[in-house]
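In: No sequence on hand, only this structure:
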């Protein structure tokens, strides 16, 4: 597989990987070996970053769109930078976390409603 695909599956930021990882395709066996017994550089990247934007968004508790609205979509942040943002959150982060919490609450209500409707249909013999 391509290095970009492997990096995405491993949850790491490709430009921060060793040159050898970036330069050559990774076999499925090599990929499985990386997952099962990660080398020191992979452990270090996962712990301290820099992290790819989906991981940054997850750690900050916002969406990737929220990062884009804050003009941070292309920034790879380290764990220390993420902790700093969480310790003293800027206004954009407060707003985006609130937005994300709202979206999650709406999704939970929708799922609950749909589950209730499904149960009702089953009880009425419609399914």
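Out: Yes, it's here. Please read these numbers as outputs of a predicted model, since none were measured by experiment. Residues are numbered from 1 along each chain as shown.
In: going forward, measure contacts and count neighbours with C-alpha atoms only.
Out: Fine.
In: Show me what counts as buried in the lengthiest helix in the chain.
Out: Counting by DSSP state H, the longest helix found in the chain is helix 91-123. Buried positions in helix 91-123, judged by neighbour count with 16 or more other CA atoms under 10 Å: 93, 96, 97, 99, 100.
In: give the contact list for the nearest residue to residue 48 once chain neighbours are set aside.
Out: Excluding the flanking residues, the one nearest residue 48 by CA to CA, 6 or more residues apart in numbering is residue 79, at 4.9 Å. For residue 79, the contacting residues are 47, 48, 49, 50, 51, by CA atoms under 8 Å, 6 or more residues apart in numbering.
In: Below is an additional structure, to be compared with the one above:
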């Protein structure tokens, strides 16, 4: 007897996260339904215009905003940035380069250096 495999589905919030878009900016039919793995793959392979537009202009979710600014999500929170931002708003922040952004970028650079140092230390310990 063969068991029938059901299609894997996910909540719209999960799909939006995987697509790197802000859920509240997606079309209502996307927000109200469920997304199958096949549908997600299709959206990634051949994004419809609404998805291309969201990725290009936003609003972007905090992880995408943080990445575009070169800082951590925690850095956004420390700066009081809790809302999704458009590409235009992110670009304006980059241009203004406020003190908090400079500080968060420096912090992120130090974190990356420390992570690389620890990784190298672990590698050399593993070889010994």
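Out: Everything's here; your move. Not measured: the values here are computed from a predicted model.
In: Could you quantify their similarity as a TM-score?
Out: Their TM-score after superposition, calculated using TM-score structural alignment, normalised by the length of structure 1, is reported as 0.90; 119 aligned residues with a CA RMSD of 0.8 Å.
In: Quick one: the helices in structure 1, in order.
Out: Under DSSP H, structure 1 gives helices at 3-10, 19-23, 28-36, 40-48, 53-60, 64-69, 79-87, 91-123.
In: ok, average deviation of the first one from structure 2?
Out: By mean CA distance after the TM-score superposition for structure 1, the fitted helix 3-10 of structure 1 averages 0.4 Å away from its aligned residues in structure 2.
In: Give the buried residues for that helix.
Out: 3, 4, 6, 7.
In: Translate the first one into the numbering of structure 2.
Out: Under the alignment (TM-score structural alignment), residue 3 of structure 1 maps onto residue 12 of structure 2.
In: and that match, what does it touch?
Out: Neighbours of residue 12 of structure 2 in contact, by CA under 8 Å, 6+ apart: 23, 30, 31, 32, 33, 34, 35.
In: again, only using 10 Å
Out: Shown in contact with residue 12 of structure 2 (CA atoms under 10 Å, 6 or more residues apart in numbering): 18, 23, 26, 29, 30, 31, 32, 33, 34, 35, 36.
In: now the angle from the longest helix of structure 1 to helix 79-87?
Out: Helix 91-123 of structure 1 runs at 80 degrees relative to helix 79-87, counting by axes from the mean of the first three to the mean of the last three CA atoms, to 10 degrees.
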